[in-house]
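Visitor: Here's my sequence, what's the structure:
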Amino acid sequence: MFKKLVAVEPLNLIPSAERALFDYAQEVVMYDNMPESADEMAKRIGDADAVLISYTSRLGKEALEHCPNVKYIGMCCSLYTPESANVDILYANSRGITVLGVRDYGDEGVVEYVVSELVRCLHGFGTKNNGTLREPWDGIPREITGIKAGIVGLGKSGGMVADALKFFGAEISYFARSEKEEAKQKGYRFLPLKQLLKESEVIVTCLNRNTVLMHEEEFAEMGDRKILFNTGLSPAWDEEPFAKWIDKDNVVYCDTLIALGNDKFLKHPNVNCMGVSVGRTRQAFDRLSEKVLANIEAFMKSQQN
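Guide: You can find the predicted model right below:
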């Protein structure tokens, strides 16, 4: 059992999971707002030996070096690589601190979002951000059937998006670090990034946080008359070439501002940003809660061996 467990910000756990935290520590402290600085983060952690954090704040060396008792950091959010994490995992590990995160808890909502917004775009349903009525993408309502869709990053969520679009009849291509046999068996084409951007009408980027693959050359190769979705927790592009590209005959969809990158784009007529994380569903919170508690159990078991 931990001596003191601190949740440094809201965790998005279901009530029963929050109550369960008290079974794992002699003292539990939970904050209902985000720390505004590294100093405040360090003060909140104090002498705690366990820390829980969501995706909205950063826990770096500058805070951790003032918290000598920490043994465990539970990320109540996705953890794919140390580079994309909002915790300085390399520093934590150098201190002997165990950092555990979760994966694959909000992907279903992402898939539904992409399908929903693509249908609205192709059919002309609803209104734009500036309040004007949409027009069908091609001037006449159109199905997903036969559309060329390129998936950039074929991890769990990218694979689920690809499968969903294929179900509706899209032709799927993808770019990843390497060709995937399972995707090949499904008939998905593995393409170099620039070729995928050029040949696809719909591009969906499903990348880890802070992964930028679309630079000026990529936007030039992609050209115009394209529909771009970014489902990550940060922009998949450099801002300057993106700004030039979105001024042309293109459209982009992001669920949150952190995926879009700059609030100056929010009122752009070719930008569609909902301002709500599409992975924040009731079912996602259930899955997240189960995995956060399972990670704590796994850590405690490892300490007993």
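Visitor: all contacts plus neighbour counts: C-alpha atoms, from now on.
Guide: OK.
Visitor: Which parts of the stretch 201-305 of the chain are strands?
Guide: 202-205, 227-230, 251-254, 271-273 (DSSP state E, counting those that start in this stretch).
Visitor: Quick one: those as CSV, columns for distance to K128 and mean neighbour count too.
Guide: Formatted as CSV, those follow (distance: least, Cα to Cα, whole Å; neighbours: other Cα atoms under 10 Å):
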stretch, distance to K128, mean neighbour count
strand 202-205, 18, 24
strand 227-230, 14, 23
strand 251-254, 11, 23
strand 271-273, 7, 22
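Visitor: Now tabulate those strands in a markdown table and tack on distance to I151.
Guide: What follows is the strands of the stretch 201-305 of the chain, written out as a markdown table (distance: least, Cα to Cα, whole Å):
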| stretch | distance to I151 |
| --- | --- |
| strand 202-205 | 5 |
| strand 227-230 | 10 |
| strand 251-254 | 14 |
| strand 271-273 | 19 |
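Visitor: And those strands: which comes nearest L191?
Guide: For the strands of the stretch 201-305 of the chain, the distance to L191 is smallest for strand 202-205, at 12.8 Å, taking Cα to Cα.
Visitor: what's the burial count for G275?
Guide: Using other Cα atoms under 10 Å, the number of residues around G275 comes to 14.
Visitor: Another sequence for comparison is provided below:
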Amino acid sequence: MKIVVLDGAVLNPGDVDWGPISELGELAIHPETAPAELAERTRNADILLTNKTELRRSDMGHFQSARLVGLLATGYNNVDLDAFAERGVPVCNVTAYGVADVAQHAMSLLLELCHHTQEHTESVRDGEWERARRWCYWQRTPICLTGLTIGIVGFGDIGREMARLGHAFGMRVLAYQRTPRNPPPWEDFAFVPLEQLLAESDVVSLHCPLTPETDRLINAKSLALMQPGAILLNTARGALVDEEAAAAALKSGHLSGMGTDVLSEEPPRPGNPLLRAPNVLITPHMAWATVRARQNIIDLTAENIRRWLAGDPVNVVNGVNVAACPLL
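Guide: Below is the predicted model:
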């Protein structure tokens, strides 16, 4: 069985182990794959594994031998699910591989926006404390999270973990979920409509998938519903936010800060408005990148393949629940 990894360099620059997948077949790993290289690299491949390489309907002629597509990620907007479904090819993703990792990254952005530790560290290094006439100073007044309200948009595994962290800091937690279920047992928690969450939250943290319904979910209209001085966090997908509207809200002060690990285009185009907006922290889509999380992706992908071979496919996102071809 031939297994092809189309873009393994980001997932594994050499510090995690491909072994769980290589044990299952002949494994070919490509650091990256350009569109022009798809035909050659996918020829005779039984299983295609992709992180961000696009597998589109227009390229289906290259994938005649494919029997399974595995996403080395949770998101699947880079794969044409319907096109593979029409061919009877399951597409499987991995979930819950970096729940704590991503939530901790989101919380680190929030804490930095509230306490500005890097800015003050740099001012000390520049000699400002040595020149100070008093024993302490601050360039921006720090913010205590205790007693504030955090609104979690999307209450899956990561959203729940972010809620738990907010609760641990003494925050009131509101959550918006299309189908509310399994609320945590805290008195200071409630499922609420999105409009109420936006209006009542000091901090809004996005943890929902990107779908046609959530594309630009945060836009000029929804930003206007938020409290003046609120903070926006996004560790989900960049296109959840209308970046022009968010930049305008930051410039006007309606948003006091924004922390994001994702942008609508990655790498960003030079003119992305958030790159020049004030009071914004941008990290390069790295919340998922701990060794622990990346090894989990490999381990969970191997389990997806084993379950498919055993006739019990799991984590199928395109509705094709078929077992491996008997010839495999």
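Visitor: And the strands of the stretch 201-305 of structure 1: which comes nearest L122 of structure 1?
Guide: strand 227-230 (9.8 Å).
Visitor: which residues in structure 2 does that closest one match up with?
Guide: Residues 231-234 of structure 2 are matched to strand 227-230 of structure 1 when aligned by TM-score structural alignment.
Visitor: distance between the matching stretch and the chain's centre?
Guide: Centroid displacement of stretch 231-234 of structure 2 relative to its chain, using Cα atoms, centre = their mean, to the nearest Å, is 13 Å.
Visitor: which ones are touching the residue nearest the centre of structure 2?
Guide: Centroid-nearest residue in structure 2: A236, 3.5 Å away (criterion: Cα atoms, centre = their mean). Residues near A236 of structure 2 by Cα atoms under 8 Å, 6 or more residues apart in numbering: L206, H207, C208, P209, L210, D261, V262.
Visitor: Run these past structure 1 and keep the common ones.
Guide: Using both residues aligned by TM-score structural alignment, their matches' Cα atoms under 8 Å, structure 1 keeps these contacts from the contacts of A236 of structure 2: L206, H207, C208, P209, L210.
Visitor: Burial check on the fourth one, number of neighbours?
Guide: The reference is to P209 of structure 2. 20.
Visitor: ok, back up a step: dump the kept ones among the contacts of A236 of structure 2 into CSV; add distance to L194 of structure 2 as well.
Guide: Below are the kept ones among the contacts of A236 of structure 2 laid out as CSV (distance: Cα to Cα, whole Å):
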residue, distance to L194 of structure 2
L206, 12
H207, 13
C208, 12
P209, 15
L210, 16
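Visitor: picking that back up, tell me the one among the contacts of A236 of structure 2 nearest to R43 of structure 2.
Guide: Nearest member of the contacts of A236 of structure 2 to R43 of structure 2, counting by Cα to Cα, is L210, at 30.8 Å.
Visitor: residue contacts, the corresponding residue of structure 1 for that closest one?
Guide: Taking TM-score structural alignment, the alignment pairs L210 of structure 2 with R209 from structure 1. Applying Cα under 8 Å, 6+ apart, we find R209 of structure 1 in contact with S84, A85, G232, L233, S234.
Visitor: same question, A34 of structure 2
Guide: Counting by Cα under 8 Å, 6+ apart, A34 of structure 2 has contacts T53.
Visitor: now the helices for the stretch 201-305 of structure 1?
Guide: 216-222, 239-246, 257-260, 282-304 (DSSP state H, counting those that start in this stretch).
Visitor: Now do the last one: which elements does it pack against?
Guide: Judged by 3 or more Cα pairs under 8 Å, 6 or more residues apart in numbering; DSSP states H and E, helix 282-304 of structure 1 is in contact with helix 15-20, strand 72-78, strand 98-102.
Visitor: Let's have the ones you listed in a markdown table, adding distance to K156 of structure 1 and mean neighbour count.
Guide: Shown next, in a markdown table, are those (distance: least, Cα to Cα, whole Å; neighbours: other Cα under 10 Å):
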| stretch | distance to K156 of structure 1 | mean neighbour count |
| --- | --- | --- |
| helix 15-20 | 25 | 13 |
| strand 72-78 | 12 | 23 |
| strand 98-102 | 13 | 20 |
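Visitor: I'd like those written out as CSV, with distance to V115 of structure 1 added.
Guide: CSV is the format used below for these (distance: least, Cα to Cα, whole Å):
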stretch, distance to V115 of structure 1
helix 15-20, 31
strand 72-78, 22
strand 98-102, 25
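Visitor: how about the ones you listed, which one is nearest A243 of structure 1?
Guide: strand 72-78 (28.6 Å).
Visitor: moving C-terminal of that closest one, what's the next helix or strand?
Guide: Once strand 72-78 of structure 1 ends, the next helix or strand along the chain (criterion: DSSP states H and E) is helix 89-94.
Visitor: after superposition, how close is that following helix to structure 2?
Guide: Taken over the aligned residues, the distance from helix 89-94 of structure 1 to structure 2 averages 1.3 Å (mean Cα distance after the TM-score superposition for structure 1).
Visitor: Off-centre distance for that helix?
Guide: Distance, centroid of helix 89-94 of structure 1 to centroid of chain: 22 Å (Cα atoms, centre = their mean).
Visitor: Where in structure 2 does it align, residue-wise?
Guide: Taking TM-score structural alignment, helix 89-94 of structure 1 hits residues 81-86 over in structure 2.
Visitor: list the buried ones in that stretch?
Guide: L81, D82, A83, F84, A85 (16 or more other Cα atoms under 10 Å).
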